[in-house]
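Asker: Dropping the sequence and predicted coords here.
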Amino acid sequence: MEFETIEVKKEGTLAWLILNRPDKLNALNLKLLEELYQAVKNFDSDNDVRVIIITGKGKAFCAGADITQFTELTPVNAWKFAKRGREVMDFIESIGKPTIAMINGYALGGGLELALACDIRVASEEAQLGLPEINLGIYPGYGGTQRLTRIVGKGKALEMMMTGDRIPARDAERYGLVNSVYPSADLEKETRKLAEKISEKSPVALSLIKEIVNRGIDSSLLTGLSMESLGWGTIFSTEDKKEGVDAFLKKRKPNFKGI
């Protein structure tokens, strides 16, 4: 399937989704949001794909929503735009396959919210991250108020949103906002290495880990622990569990099938 605003490619079990509006710093408009949704949906249903990597072309990961649209938005259309953006981010977070945001440059506003919807975030040393919507007299509308707070804590999230300041990648790593930071020249290599390592694990176990963590974080501890136990019991019915145990006992590398 051909897309206008993104590029897609597959490397074995890895799928790459590259935002492709470099002249606009990969800013999000409705076209890009819809193509992003469709591309992620396609990869999610592709049994050959184990890990999805999202990044941007040029010097930005994604600089946020395309502000040129804002002057034309009525309140109702603004609500619909925010709702659709949040639905796309929710979908990315909810799929069963691991997702990695490879933050190669600016990740601002909706761009950071896109990264927040991914499971893991890695960044180049030159990357800058922030939610600068306050400088426009608005606030994050694609899930940033909720996801950022859950990742970095209430105080730091409020500071970032209330000041609109950008933070460098090394500080973002210190706050737990990104998992790892690498020199730009090594970013793709290190991201691929991480993705390949994850892709060798059981797809069933990976999917259950995501589901239990994402649902458990908004539940009571007891509810989360109950989900963990139920999922742990369920996974004992899978071929992947049998393969993993057999491989361990025979001191060989497992070959997980996702069944």
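Answerer: Ah, there it is. The structure displayed is predicted, hence computed values, not measured ones.
Asker: From here on, just use CA atoms for contacts and neighbour counts.
Answerer: Fine.
Asker: Excluding chain neighbours, give the residue nearest to Ile198 in space.
Answerer: Val51 (7.4 Å; Cα to Cα, 6 or more residues apart in numbering).
Asker: where along the protein do the strands fall?
Answerer: 6-11, 14-19, 51-56, 60-62, 99-103, 106-108, 120-124, 128-130, 167-168, 180-182 (DSSP state E).
Asker: how big is the angle separating the second one from strand 51-56?
Answerer: For strand 14-19 and strand 51-56, the angle between their directions (axes from the mean of the first three to the mean of the last three Cα atoms, to 10 degrees) works out to 20 degrees.
Asker: Can you tell me which helices and strands strand 14-19 packs against?
Answerer: strand 6-11, helix 30-44, strand 51-56, helix 184-199 (3 or more Cα pairs under 8 Å, 6 or more residues apart in numbering; DSSP states H and E).
Asker: How far off centre is that strand?
Answerer: What separates the centre of strand 14-19 from the centre of its chain is 12 Å, taken as Cα atoms, centre = their mean, to the nearest Å.
Asker: Show residues contacting that strand.
Answerer: The list of residues contacting strand 14-19 from outside it, by Cα atoms under 8 Å, 6 or more residues apart in numbering, reads 5-10, 26, 32, 39-40, 43, 49-57, 61-62, 195-196, 199.
Asker: For the buried ones among these, write the corresponding PyMOL selection.
Answerer: Command for PyMOL that selects the buried part of the contacts of strand 14-19, burial taken from 16 or more other Cα atoms under 10 Å:
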select buried, resi 5+6+7+8+26+32+39+40+43+49+50+51+52+53+54+55+56+57+61+62+195+196+199
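Asker: what about stretch 192-202, distance to the chain center?
Answerer: 16 Å.
Asker: okay, now the one to match up with it:
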Amino acid sequence: MSKTYTFTDPRLSELDGFRVEISADKRRADVILDRAPLNVISMEARDQLRLVFEALDEDADVRIIVLSGTGEHFSSGGNIRGFMEASPEHVSKLAWNVAAPARCSKPVIAANRGYTFGVGFEISLACDFRIVSETCRYALPEQKLGQIPGSGGSARLQKIVGVTRTKDIVMRSKRIPGRTAYDWGIATECVEDGELEATVDALVDELLEFSPLAQRTAKKLLNDTEDALLTTAIEIEGLNYSRLRQSDDFKEGVEAFHEKRKASFTGR
């Protein structure tokens, strides 16, 4: 049973265009864009989304976070007028705010259907998993406004698909169907529209079976070594492996393996 999540930070007393729900039995938090029909993300919402992810990261009762949108579309992007009204200092923080899912130590899943444009695409790229429906259309349309992506979109995308495809997407404001996004490695999985929620639910259940300590370690390791030399990445991997060998979860995992039973991880 899901219920509305209550934040202690007064800046989150009234969320702008989205809501947060918690499923205590699943140890799952849902961040749901809720400004139908296009779920436009305001400048204020970007600030609040950062604070929300930071708060959920600190909550020991939350293991998995799912980012989704109500209705037919995840998000058509940002509030265009808001860009003209925001100060240069405020605009300079956009990429940091949108990168909150990547900084979060816990697994973050984006559930994308319909329009997933601009900042909607950028914040999805900052998530660990992108489950898309066949109706999903990814795009960075900023060229049509005489602009470029400003919240990490082109940079993250280039890491995934390379410079040639990124130029094709960014410089032509090209829309990428969900199936193509999967084929190119942008999406983790592409399913029929009616199966999106069930697929996300199944992934949440799967992730909950693993050690939260090992999950946090794996996410940070992969994020930290993305730009590292191979030798450096291997060295850091080895150090993290050695650290986890001392954990209660590793001991439990080994014992459960030999006893042919399901492991019960505690995150220690």
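Answerer: Looks like it arrived, so ask away. This one's a predicted model, so the numbers in the text were calculated from it and none came from an experiment.
Asker: related to what we said a few turns ago, so for Ala107 of structure 1, which of the helices and strands packed on strand 14-19 of structure 1 sits nearest?
Answerer: strand 51-56 (9.5 Å; Cα to Cα).
Asker: Quick one: the residues in structure 2 that that closest one pairs up with.
Answerer: Aligned by TM-score structural alignment, strand 51-56 of structure 1 falls on residues 64-69 of structure 2.
Asker: Then stretch 152-171 of structure 1?
Answerer: With TM-score structural alignment as the criterion, stretch 152-171 of structure 1 aligns to 161-180.
Asker: residue closest to the middle of structure 2?
Answerer: Cys127 (2.0 Å; Cα atoms, centre = their mean).
Asker: Need the counterpart of it in structure 1.
Answerer: Matched to structure 1 by TM-score structural alignment, Cys127 of structure 2 sits across from Cys118.
Asker: Run a quick neighbour tally on the closest residue to Thr70 of structure 2 other than its chain neighbours.
Answerer: What sits nearest to Thr70 of structure 2 in space, not counting adjacent residues and going by Cα to Cα, 6+ apart, is Asp34, at 5.6 Å. When neighbours are defined as other Cα atoms under 10 Å, Asp34 of structure 2 has 22 of them.
Asker: residue contacts, Asp34 of structure 2?
Answerer: Contacts of Asp34 of structure 2 (Cα under 8 Å, 6+ apart): 17-19, 69-70.
Asker: just curious, which of those residues is nearest to Ser154 of structure 2?
Answerer: Gly69 (22.3 Å).
Asker: Find the nearest non-adjacent residue to the closest one, please.
Answerer: The nearest residue in space to Gly69 of structure 2 (Cα to Cα, 6+ apart) is Leu33, at 4.4 Å.
Asker: tally of neighbours for the aligned partner of the one you found in structure 1?
Answerer: Here Leu33 of structure 2 is matched to Leu19 in structure 1, going by TM-score structural alignment. Using other Cα under 10 Å, Leu19 of structure 1 has 26 neighbouring residues.
Asker: try Leu125 of structure 2
Answerer: Neighbour tally, Leu125 of structure 2, other Cα under 10 Å: 25.
Asker: repeat for the one 5 residues further on
Answerer: One way to gauge burial is a neighbour count; for Arg130 of structure 2, by other Cα under 10 Å, it gives 25.
Asker: does it really touch Ser124, like I thought?
Answerer: Yes. Judged on Cα atoms under 8 Å, Arg130 of structure 2 makes contact with Ser124 at a distance of 6.8 Å.
Asker: where do the contact lists of the two overlap?
Answerer: With Cα under 8 Å, 6+ apart, Arg130 of structure 2 and Ser124 have common neighbours 110, 112.
Asker: Per the alignment, name the residue of structure 2 opposite Ser219 of structure 1.
Answerer: Using TM-score structural alignment, Ser219 of structure 1 pairs with Ala228 in structure 2.
Asker: Sorry, slip of the keys, the one I care about is Val88 of structure 1.
Answerer: Looks like Val88 of structure 1 aligns to Asn97 there (TM-score structural alignment).
Asker: got the contact list for the corresponding residue of structure 2 for Glu34 of structure 1?
Answerer: By TM-score structural alignment, Glu34 of structure 1 lines up with Asp47 in structure 2. Contacts for Asp47 of structure 2 (Cα under 8 Å, 6+ apart) come out as Asn97.
Asker: what's the answer for Arg113 of structure 2, then?
Answerer: So Arg113 of structure 2 contacts 72-74, 132-137, 193 (Cα under 8 Å, 6+ apart).
Asker: once aligned to structure 1, how far is the lengthiest helix in structure 2 on average?
Answerer: Scanning structure 2 for the longest helix, with DSSP state H as the assignment, gives helix 153-171. By mean Cα distance after the TM-score superposition for structure 1, the fitted helix 153-171 of structure 2 averages 0.8 Å away from its aligned residues in structure 1.
Asker: what does stretch 46-53 of structure 2 give?
Answerer: Using mean Cα distance after the TM-score superposition for structure 1, the mean distance for stretch 46-53 of structure 2 is 1.7 Å.
Asker: quick one on the thing from earlier: can I get the strands of structure 1 in a markdown table with distance to Lys83 of structure 1?
Answerer: Shown next, in a markdown table, are the strands of structure 1 (distance: least, Cα to Cα, whole Å):
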| stretch | distance to Lys83 of structure 1 |
| --- | --- |
| strand 6-11 | 21 |
| strand 14-19 | 20 |
| strand 51-56 | 21 |
| strand 60-62 | 19 |
| strand 99-103 | 22 |
| strand 106-108 | 18 |
| strand 120-124 | 24 |
| strand 128-130 | 21 |
| strand 167-168 | 27 |
| strand 180-182 | 30 |
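Asker: Of all those strands, which one is nearest Tyr142 of structure 1?
Answerer: Nearest of these to Tyr142 of structure 1, taken as Cα to Cα: strand 106-108 at 11.8 Å.
Asker: From the contact counts, what lies against that closest one?
Answerer: Taking 3+ Cα pairs under 8 Å, 6+ apart as the contact cut, strand 106-108 of structure 1 packs with strand 60-62, strand 128-130.
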